[in-house]
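Q: Provided below are the primary sequence and the corresponding predicted coordinates.
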Amino acid sequence: MNTASAVRAPRGGQSPILSIKGLSKRFGGVAAVDDVSLDVFPRETLAIIGPNGAGKTTFYNLLSGRMKPTSGTIMFDERDITGMPAHRISRLGVSRSFQINNIFNEMTVLENVEVAVTAYRGDSRRWLNLASRNRRVRDEAFELLARLSLSGLADRRAGVISYGDKRLVEIAVVLATRPHLVLLDEPTAGMTPDETQRVMALVRSLAADGDYTFLVTEHDMQVVFGLADRILVMHRGRRLVLGSPQEVRAHPDVRKAYLGDEDEEIAP
């Protein structure tokens, strides 16, 4: 059980940071996301699970502005962001990591974060001139690396560090845009058990101590049940179950749809 849940779980009267109503995305006659409604509350970690084809990636694409919905609304921090382009949504405080590393392998770890900081400041076209000379940018990038225990890798080329460290650098790049809502897409995929534990500890720390709310898609049930305050189970584009880890673990429809076996238990 996530011991931080009692601290970050939604409380009565708390306004959601993300409110989704009737969200749908159709491709021809096929509904990849079908009438999904959901409220996400500040500083909680919500995991999204479901079998392949459940609609998780499309759902993320709608929230981050990479796709426009067919119908429904997305409210972020009480602002309607439905159909906004990705760069505007990012500016408002929603950032996303991807399943595949999205960093520059030929640059140093520090330079990768400096690029993100500079872009956030609106100077992305001049980052080559600015990043190396702007002490504020450099200091902010170092601070992010220190928070993620990556300071020792600052001057190493990103292409030669371990896979797990690359994923942490990508999270640093995401945090450089100063988001309030972070969409993590399979953050521990391909990691060793030790690397997975590092990422889980980082997300817990950021959610508990910082001004961050997390949505996490993940196939590793140990990660899901170790991190999530609540879990959304999607099936064929629809919201199947939304509840606490304990409620989801015990739900017969989840075992049937997600595991393919009504009698199989989800590991704690």
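A: Arrived safely, thanks for sending. Numbering: from 1, shown residues only.
Q: drop to CA atoms for contacts and neighbour counts, all remaining ones
A: OK.
Q: Please name the nearest non-neighbouring residue to residue 76.
A: Sequence neighbours aside, residue 18 is the residue nearest to residue 76 in space, at 4.6 Å (criterion: Cα to Cα, 6 or more residues apart in numbering).
Q: Residue 115 touches residue 127, doesn't it?
A: Yes. Using Cα atoms under 8 Å, residue 115 is in contact with residue 127, at 6.3 Å.
Q: Any chance you could list residues touching both of those two?
A: Residues touching both residue 115 and residue 127 (Cα atoms under 8 Å, 6 or more residues apart in numbering): there are none.
Q: neighbour count winner among these two?
A: residue 115 (27 against 19; other Cα atoms under 10 Å).
Q: Okay, the more buried one and residue 137: tell me how far apart.
A: Note on residue 115: its distance to residue 137, by Cα to Cα, to the nearest Å, is 9 Å.
Q: Next: residue 23.
A: 38 Å.
Q: again with residue 181
A: Distance, residue 181 to residue 137, by Cα to Cα: 22 Å.
Q: For the stretch 51-200 of the chain, just list every one of the strands.
A: Here the stretch 51-200 of the chain has its strands, by DSSP state E, counting those that start in this stretch, at 71-76, 79-80, 94-96, 181-185.
Q: Against that first model, consider the following:
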Amino acid sequence: MQVNQPSNIIDRVIALERELAAVRKKVGLSSAVIARGGLTLVDDSYIKVTDSDGVEILYIGPDAEGKQRFVLRREGGATLMYTAGSAQFGRDFWAMTDSTGRIIVSDNAEVGVGLARPWIPLPLYAKFQSHSYEDDPALGFRFSYMSIDTNRLAGETVMWEGRASISHPWVTVEGVWGAAVATPSTTYRLNFNDTTVGTWNGGTGPATSRVGRFDVSQFTGQDWIKVTLTVSASGAGAIACQVLGCYLM
């Protein structure tokens, strides 16, 4: 009767262990529980999750340029949330998107403070009574925008005012500006907490225009900021001062 030598048994055990290790490597980790401590990935390792169709749902790790990224996708692969780098401004940013991939919420990569999307309306309220035909029959007509006679202005006058929590680094205003009757010259100012952030002049006739972007990054993150729009004018006549919209952006 032939008996195997111990060395043969040892060789077979070693070979079996190698085969088992190879099988484990191919199959991967089916489940795991970490009771204490944590999992650390080093040297540009990554985490990737795919669904049963092989579509990538989650990725955390380096991109093609070696920068760390996070991407979360919807069922089917449409982007839901991600981080990315701005080649134009050199900063990373995060964004949430709708099902078409359009950004609906993101921080600001240009300035590095506040939001970029969505734009937030900043409400302003009139601090004056617009003149009418009954107020000044000599004008002979009504305007389709708010206006005031220059003789009612006492120097630089607050025309619109509001309060806001500043969530973005920029602000822009659209309205009707300039001379409404005759040719008075006008200067408009937008102020945050009595600090001028933007100035523009009105033309010889009323015109609808958008002014800005004005930098308000120094106020980003502050609440109950007093926002005022003032006007100063020289020369007889009437001026337009109608705010149509004001947005933090």
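A: Sure thing, it's come through. None of these values were measured; they are calculated from a predicted model.
Q: TM-score for the pair, please.
A: Superposed pair, TM-score by TM-score structural alignment, normalised by the length of the second structure: 0.24. Supporting alignment: 95 aligned residues with a Cα RMSD of 5.7 Å.
Q: Now for residue 200 of the second structure, how many residues are close by?
A: When counting by other Cα under 10 Å, one arrives at 14 neighbours for residue 200 of the second structure.
Q: That one belongs to a strand?
A: Yes. Under DSSP: H, G, I helix; E, B strand; the rest coil, residue 200 of the second structure sits within a strand.
Q: quick one, what contacts it?
A: By Cα under 8 Å, 6+ apart, the residues touching residue 200 of the second structure are 187-189, 211.
Q: Specify which residue of residue 181 and residue 137 of the first structure has the higher count of neighbours.
A: Neighbour count, other Cα under 10 Å: between residue 181 of the first structure and residue 137, residue 181 has more, with 28 against 20.
Q: you'd agree the more buried one is up against residue 92?
A: No. Counting by Cα under 8 Å, residue 181 of the first structure stays clear of residue 92, with 9.5 Å between them.
Q: Please give me every residue in contact with residue 242 of the first structure.
A: Listed by Cα under 8 Å, 6+ apart, the contact set of residue 242 of the first structure reads 230-233, 248.
Q: From those residues, which land in helices?
A: The helices, defined by DSSP state H, take in residue 248 from the contacts of residue 242 of the first structure.
Q: Redo the contacts of residue 242 of the first structure as CSV? Include neighbour count and distance to residue 166 of the first structure.
A: Formatted as CSV, those follow (neighbours: other Cα atoms under 10 Å; distance: Cα to Cα, whole Å):
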residue, neighbour count, distance to residue 166 of the first structure
230, 26, 27
231, 26, 27
232, 23, 28
233, 24, 28
248, 20, 32
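Q: and residue 223 of the first structure, which of the strands of the stretch 51-200 of the first structure is closest to it?
A: Of all the strands of the stretch 51-200 of the first structure, strand 181-185 sits nearest to residue 223 of the first structure, with 12.4 Å by Cα to Cα.
Q: any idea of the angle that closest one forms with strand 71-76?
A: Here strand 181-185 of the first structure points in a direction 120 degrees away from that of strand 71-76 (axes from the mean of the first three to the mean of the last three Cα atoms, to 10 degrees).
Q: Show me what strand 181-185 of the first structure is packed against.
A: For strand 181-185 of the first structure, the contact count by 3 or more Cα pairs under 8 Å, 6 or more residues apart in numbering; DSSP states H and E identifies strand 94-96, strand 213-217 as packing neighbours.
Q: Distance to residue 110 of the first structure and mean neighbour count added to these, as TSV?
A: Shown next, in TSV, are those (distance: least, Cα to Cα, whole Å; neighbours: other Cα atoms under 10 Å):
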stretch	distance to residue 110 of the first structure	mean neighbour count
strand 94-96	19	25
strand 213-217	24	25
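Q: I'd like to know which of those strands is closest to residue 241 of the first structure.
A: Ranking those by their distance to residue 241 of the first structure (criterion: Cα to Cα) puts strand 213-217 first, at 14.9 Å.
Q: Next secondary structure after that closest one?
A: For strand 213-217 of the first structure, the following helix or strand on the C-terminal side (DSSP states H and E) is helix 221-227.
Q: So which other helices or strands are in contact with that following helix?
A: Secondary-structure packing of helix 221-227 of the first structure (3+ Cα pairs under 8 Å, 6+ apart): strand 45-49, helix 193-209.
Q: buried ones in it?
A: 223-227 (16 or more other Cα atoms under 10 Å).
Q: all helices in the second structure, in order from the N-terminus.
A: Per DSSP H, the second structure carries helices over the ranges 6-27.
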